[in-house]
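J.: Just to be clear, the model below is a prediction. Sequence and coordinates:
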Amino acid sequence: MLPRLRGWGESMSRSGGGMGTGGGIGTRGPGETKIETDRRRLRARMAKLRRELAGMKTVRATKRSSRQRSGVPAVTITGYTNAGKSSLLNRLTGAGVLVEDALFATLDPAVRRATLPDGRTFTLADTVGFVRHLPHQIVEAFRSTLEEVADADLLLHVVDGSHPDPMSQISAVRTVVNDIDAGDVPELVVVNKIDAADPDVLARLRRSIPDAVFVSARTGDGLSTLVDVLTERVPHPDVEVCVLVPFTRGDLVSRVYASGEVLDLEHTATGTLLRARVPVGLASQLAAFLLEPA
C-alpha cells in the first residue's frame, strides 16, 4: 500500500503545494510534504488496526471456545471480495451485518445462529473477502480473523457468478484457504448473483462444479435449494442418548432442542423422556439422567 501511496502522493504533493506550513493537530508539520503527511497518517491507521485486531483475537477465541463446547456445528462463509457473502448471510439469517464493496470490510467475523428446517441449529460466520495474489504479510496480519475458516465444520464458498472469470477467483480463495491450513475443511460452493450473470459463464460453472448451488442473494432465487443442501451437509450430532430429564432441568431439554436432534419425546409424571442425538459435550451433561437399556 505504501508504494501505491507514493504514486498518489506525487500528484497530491504537486496539487497541494509540496511543502506544508504547519497548522492544527494532524496537519503537516514545518517542512513536511503532503506525501510525508499521508504516510504518517497511514502508518498511524495501520497501527490502530493492528491494536484492534489484537483485541478482536482474544474475543473471537473466547467465543469460538464457547461454541465448540456447546457442540453447535459451525459454518463459515468465505469467498472472493465482493462475491456477496454478507448479503447471503443477511438473507439466510436476517442479520444486519456490514455489507460493503471493500477488501477486509468485514474485519471481525459476524457470527449468527441459524436454524435448519429439521430444528437443528448451527452458527454462520461471515469472514473477510480474499483477492488474488494476497501478500503473505496480509495473510499473517489477518490470520486470527481467518481462523474462523480453519475452525469451521463446513465452508460456504460464495462465488460471484456475474464475474467474467469466476474460476480464477475460486482458485485464489482456495489458495488462501490452503495457506491457513484449512484445505481439509469440507466445502460447499455457492454461485451468487445469478440474476446478473452471463448464461454461458453459469453453464461453464455447472459443468466444472456440478455440486455447486446457484443463488441470488438479491432476489432470493435458489435459497430454498441452498437450505436443503445445508440440511444435508451440516454435521449431525453423533451421540444417541435416552434420558429422563426432571422438570427442574428444563434448560437441558432446551439445549437438546438447540444443538441436538430429538428423535422421540414423552412427558411423564417425573420428567421429560427424551431420545435424541446430541454432541459429545452435551451427552456428558445428560449422563446423570441416562436410562438403562431395557
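T.: Great, that's in hand.

J.: hey, let's count contacts and neighbours off CA atoms from now on
T.: OK.

J.: Any idea how many residues pack against residue 45?
T.: For residue 45, the tally of surrounding residues (other Cα atoms under 10 Å) stands at 12.

J.: my read is it is in a helix, agree?
T.: Yes - counting by DSSP: H, G, I helix; E, B strand; the rest coil, one finds residue 45 located in a helix.

J.: so residue 190 is in which element?
T.: Assigned by DSSP states H and E, residue 190 belongs to strand 187-192.

J.: Show me what that strand is packed up against.
T.: Here strand 187-192 touches strand 154-160, strand 213-214, going by 3 or more Cα pairs under 8 Å, 6 or more residues apart in numbering; DSSP states H and E.

J.: right, so these: which one is the most enclosed?
T.: For these, the largest average neighbour count (mean count of other Cα atoms under 10 Å) is found in strand 154-160, namely a mean of 25.

J.: What sits closest to residue 267 if chain neighbours are left out?
T.: Excluding the flanking residues, the one nearest residue 267 by Cα to Cα, 6 or more residues apart in numbering is residue 273, at 6.1 Å.

J.: before we go on, here's another structure to hold up against the first:
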Amino acid sequence: MEDTEVASRVEFHGVAYVVTVSVRDQQLHVQVEVDDHAPQAAGPSTVSPRGTTSSQPAAANGNTEMTCWTGSFPSAYIEELTRKTGNFKRFSIFVNMLLSALSHRSDAVFIDLLTTSDLELYRKRKIGSKGLFPSKPQDVFDNFPSAAAGGAASNKRYLILTYAVEFDRVHYPLPLALVQTPSPEILQRTIRRLRQELVASNRDSKVLQLHDEVEALKEENRCLKSTLKQHFEPSSASENVNFLNQPINQDGAESPIDLQRELKATLTENKELIAIYQQLREESSAEIGRLKAEIK
C-alpha cells in the first residue's frame, strides 16, 4: 500500500479532536489530539448515540499543553486483529475502511474513541447480554487492561473502528497511549497538518478576495454601460456597442482559476468601455467647441 497521511477534525462524546491517520512502510500510525481551538461541550461526561457513557477530559494532564494519544501498528498486527474478530481484512482494506470512516464516506463504517473505563463498563454489561459490542469481541477486548490497573493503562484511549454488516457489527479496537513528551515524529506530523490548514486557509482567502474583486468590477461594468447607453443613439451607434448587450457571466466561480479568468475578461471589457466613454467625451467637447464658434 502506498504511503499516505490524512487528518480530520472529529467530535467524540462532546469533545473535539484532530485524528491523523498515516501509513509509512506498511505500518499504520494513528494520532488523536485534543483540538484546543474548538469549543468544547459543557459537562464532565456525555452519552454517545451508541450508548457509551464516557468522561473524556479536554486535557488529561491538567494543563494547556498538547494532549494526544498515539499508536503504531504493523500490517501483521492489524491483520491478526481482524482475524480474531472473525471478519478478516487485509491491511490495505482495513486502512481504506479507517479512512472512509474518518471522512464519513460510508455509513457502513464509523469510529469512536473510548476510555479504559468504557471498556470496563462493556465487560460488566457483557454478562447475560450482547452488550455494547454484539459482534463476538471477546478475543480483541478481554486482553486489554482494566480501569483498576491504574497508571498508564488508565490514561489509554481506544479508537474503535466499527464495520456494520448485515445483522451484525464488527469492532476493531486500536489501543492508543497517552503521549507524555511529544516525539519529533509527532511534532512533525502536527506541523505538516498545520501547514496544510494554513495553505487551505490562504487559498480560501484568495478565492474570497478574487470573488469580491469580480463583483466590484461587475458593478463598475454595469455603471459604465448605463452611462454609455445614455449618450449613444441606438440607431447610429448600435454597431459600436453591440457587446454592451452581451450578458456578463453571472455564474459563481468555484475556483481561483475561474475567478482569475473572469476577472481578466471583465477588466478587458471595462477598458473597452472606458475607451469608448473617453472617445465620446472628446467628441462631445469638440462638438461643443464647434457650436460655440458658430454662435460667435
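T.: Thanks, I have it. Remember, predicted model here, so these are calculated numbers, not experimental data.

J.: Need the TM-score between these chains.
T.: Their TM-score after superposition, calculated using TM-score structural alignment, normalised by the length of structure 1, is reported as 0.21; 102 aligned residues with a Cα RMSD of 5.9 Å.

J.: by contact count, what packs against the next helix or strand after the strand holding residue 190 of structure 1?
T.: Per DSSP H and E, the first helix or strand lying C-terminal to strand 187-192 of structure 1 is helix 199-208. Contacting helix 199-208 of structure 1 under the criterion 3+ Cα pairs under 8 Å, 6+ apart is no other helix or strand.

J.: Return the angle between stretch directions for helix 199-208 of structure 1 and strand 187-192.
T.: 170 degrees (axes from the mean of the first three to the mean of the last three Cα atoms, to 10 degrees).

J.: If you count neighbours, what's buried in the one helix or strand residue 173 of structure 2 maps to?
T.: Using DSSP H and E, residue 173 of structure 2 sits within strand 168-178. By 16 or more other Cα atoms under 10 Å, the buried positions in strand 168-178 of structure 2 come out as 169-178.

J.: got it, and stretch 209-217 of structure 2?
T.: So, applying 16+ other Cα under 10 Å, buried residues of stretch 209-217 of structure 2: 210-211, 214, 217.

J.: Outside of that stretch itself, list whatever touches it.
T.: Residues from elsewhere that reach stretch 209-217 of structure 2 (Cα atoms under 8 Å, 6 or more residues apart in numbering): 253, 256, 259-260, 262-263, 266-267, 270.

J.: Just give the closest residue to residue 70 of structure 2, not the sequence neighbours.
T.: Nearest one to residue 70 of structure 2, counting by Cα to Cα, 6+ apart, is residue 31 at 4.4 Å.

J.: show me what contacts the one you found?
T.: When contacts are counted by Cα under 8 Å, 6+ apart, residue 31 of structure 2 touches 18-21, 68-71, 176.

J.: Nearest to residue 185 of structure 2 among these?
T.: Using Cα to Cα, residue 70 comes nearest to residue 185 of structure 2 of the contacts of residue 31 of structure 2, at 10.9 Å.

J.: Next, the closest one: secondary structure please.
T.: Relying on three-state DSSP, one would call residue 70 of structure 2 strand.

J.: Confirm for me that it is in contact with residue 28.
T.: No - look at residue 70 of structure 2 against residue 28 with Cα atoms under 8 Å: they stay out of range, at 10.6 Å.

J.: All the helices of the stretch 101-250 of structure 1, residue numbers only.
T.: 136-141, 143-150, 166-179, 199-208, 223-233, 250-259 (DSSP state H, counting those that start in this stretch).

J.: residues near residue 96 of structure 2, how many?
T.: Neighbour tally, residue 96 of structure 2, other Cα under 10 Å: 11.

J.: Next: residue 257 of structure 2.
T.: Neighbourhood size, residue 257 of structure 2 [other Cα under 10 Å]: 12.

J.: got it, and residue 78 of structure 2?
T.: Neighbourhood size, residue 78 of structure 2 [other Cα under 10 Å]: 22.

J.: Please tell me how far residue 88 of structure 1 sits from residue 190 of structure 1.
T.: From residue 88 of structure 1 over to residue 190 of structure 1 the distance is 10 Å, taken as Cα to Cα, to the nearest Å.
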